[in-house]
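Chemist: need a 3D model of the sequence below.
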Amino acid sequence: MPRLFTGIEIPPDAVAMLTGLRGGLPGARWIDPENYHITLRFIGDIDGRTAHSVAEALDRIRRPPFDLTLSGIGVFGGRKPHCVFAQVAPAPQLSALQAEQERMMQMLGLPPDPRKFAPHVTVARLKGVPASAVATYIEARGGFRCGPVRVERFVLFSSRSGSGGGPYVVEEAYPLEG
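Modeler: Okay, here's the model as predicted:
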């Protein structure tokens, strides 16, 4: 049973800038640069037949390429931080692409994604790292900015169940055209 999600790959020049965020936060588990991505829709563990239907549905998406900007550093988890990420600046084209995928997945009978779409690139996972250390890290790197990043395709990724950070495999790629 594959564990699938859709996302946007990060190009090499942006990966190079994101790797500059590594370090300076003891106890952080840094994401391997080859696994940097922006998740559009987590699909989950599904059977092969449903996976085939998902791949076919995604192939019907027709949208033009667009640009994104990474701007700022954030953290998920509040007082118990569990993830440090690079923020993605608001982009209507990105939101529209994600919303279309969400509608398609629901039409295939998959449950709605319970989380509000918050585009980001995870750079580190945290466990037991004090919030004060995370605040100091973010204060020092909060001015991070990268872009524009050209988005010319989105992909269907697979991952191992419970791996939490890769490795991710591109199962299908879908060009943005027009």
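
Chemist: okay, CA-based contacts and neighbour counts for the rest of this
Modeler: Will do.

Chemist: look up how far Arg22 lies from Pro90.
Modeler: Here Pro90 is placed at a distance of 24 Å from Arg22 (Cα to Cα, to the nearest Å).

Chemist: from the chain's centroid, how far away is the lengthiest helix in the chain?
Modeler: Taking DSSP state H as the criterion, the chain has its longest helix at helix 92-107. Relative to the mean C-alpha coordinate of its chain, helix 92-107 is positioned 14 Å out (Cα atoms, centre = their mean, to the nearest Å).

Chemist: one more, please, to line up against the first structure:
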Amino acid sequence: MTRRLFVALPLPEPIREALLDTMEGISGARWQDADNLHITLRFVGEVDRHTTADLETALETVPFAPFSIALSGVGHFEGHKRARAIWAGVTPNSALADLQHSVEMACRRAGLRAENRKFVPHVTLARLNSGSGHIGEWLHENGTLALGPWTADCFALFESDLTPQGPIYTQLTEFR
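Modeler: Predicted coordinates for the structure are as follows:
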């Protein structure tokens, strides 16, 4: 049996609640649930139980000290000449970049292939499809988004269960 995994920073409830307040105004958007809001450090993908155990062991060795983090601005990712997701940006942060690099190295020690995509820290707010409405007005209205700072005091390994209603994320292990 395999599991679909990722490593992320969970968001505190007040930040999740503030983000939920922005989630309206785009027809056909699939807005994230509060429990699904996080900052992905590394998407792992489908792995077996042995790799899951190796990954947890490797992640336990990641040096981690709490750090201050904030969100600022919004944007979107493009795919096939249309927006495929909208997101809240993360204020540039060297501690977050260092953590992400350490998580990537732990993933490699656990036998995972190197991640080739550039790390773009963000919180996905909605997924879009060809039937979704225009995003320009929403991006304009929320462009000055600024939340935080708060103290990131842990990161976690999550499982992603894909369902017809959207993904369900379950935290497996927390690392402090």
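
Chemist: what's the average distance of the longest helix of the first structure to the second structure?
Modeler: The superposed helix 92-107 of the first structure is, by mean Cα distance after the TM-score superposition for the first structure, a mean 0.9 Å from where its aligned residues fall in the second structure.

Chemist: so which bit of the second structure is that helix matched to?
Modeler: Aligned by TM-score structural alignment, helix 92-107 of the first structure falls on residues 94-109 of the second structure.

Chemist: wait, what's in contact with Ala133 of the first structure?
Modeler: Taking Cα atoms under 8 Å, 6 or more residues apart in numbering, we find Ala133 of the first structure in contact with Leu25.

Chemist: tell me the buried residues in whatever helix or strand it lives in?
Modeler: Counting by DSSP states H and E, the element that carries Ala133 of the first structure is helix 131-141. For helix 131-141 of the first structure, the neighbour count (16 or more other Cα atoms under 10 Å) marks Ala131, Val134, Ala135, Tyr137, Ile138, Arg141 as buried.

Chemist: just stretch 154-165 of the second structure next, same as before
Modeler: Cys154, Phe155, Ala156, Leu157, Phe158, Glu159, Ser160.

Chemist: one more: stretch 29-49 of the first structure?
Modeler: By neighbour count on 16+ other Cα under 10 Å, the buried set for stretch 29-49 of the first structure is 29-31, 35-45.

Chemist: go through the residues you listed and say which is closest to Pro12 of the first structure.
Modeler: Nearest to Pro12 of the first structure out of the buried residues of stretch 29-49 of the first structure is Tyr36 (Cα to Cα; 10.1 Å).

Chemist: tilt between the longest strand belonging to the second structure and helix 94-109?
Modeler: The residue-count maximum for a strand in the second structure (DSSP state E) belongs to strand 67-79. Orientation of strand 67-79 of the second structure against helix 94-109 (axes from the mean of the first three to the mean of the last three Cα atoms, to 10 degrees) gives an angle of 70 degrees.

Chemist: how big's the offset between whatever helix or strand comes next after strand 67-79 of the second structure and the first structure?
Modeler: Following strand 67-79 of the second structure in sequence order, the next helix or strand is strand 82-90 (DSSP H and E). With mean Cα distance after the TM-score superposition for the first structure, strand 82-90 of the second structure departs from the first structure by a mean of 0.3 Å once superposed.

Chemist: which elements pack onto strand 82-90 of the second structure?
Modeler: strand 67-79, strand 122-127 (3 or more Cα pairs under 8 Å, 6 or more residues apart in numbering; DSSP states H and E).

Chemist: can you tell me the SS state at Thr57 of the second structure?
Modeler: Secondary structure, DSSP: H, G, I helix; E, B strand; the rest coil: Thr57 of the second structure is helix.

Chemist: point me to the helix or strand that includes the residue nearest the centre of the first structure.
Modeler: With distances taken as Cα atoms, centre = their mean, Ile38 lies nearest the centre of the first structure, 2.3 Å away. Per DSSP H and E: Ile38 of the first structure is located in strand 37-45.

Chemist: mean shift between that strand and the second structure?
Modeler: With mean Cα distance after the TM-score superposition for the first structure, strand 37-45 of the first structure averages 0.6 Å from its match.
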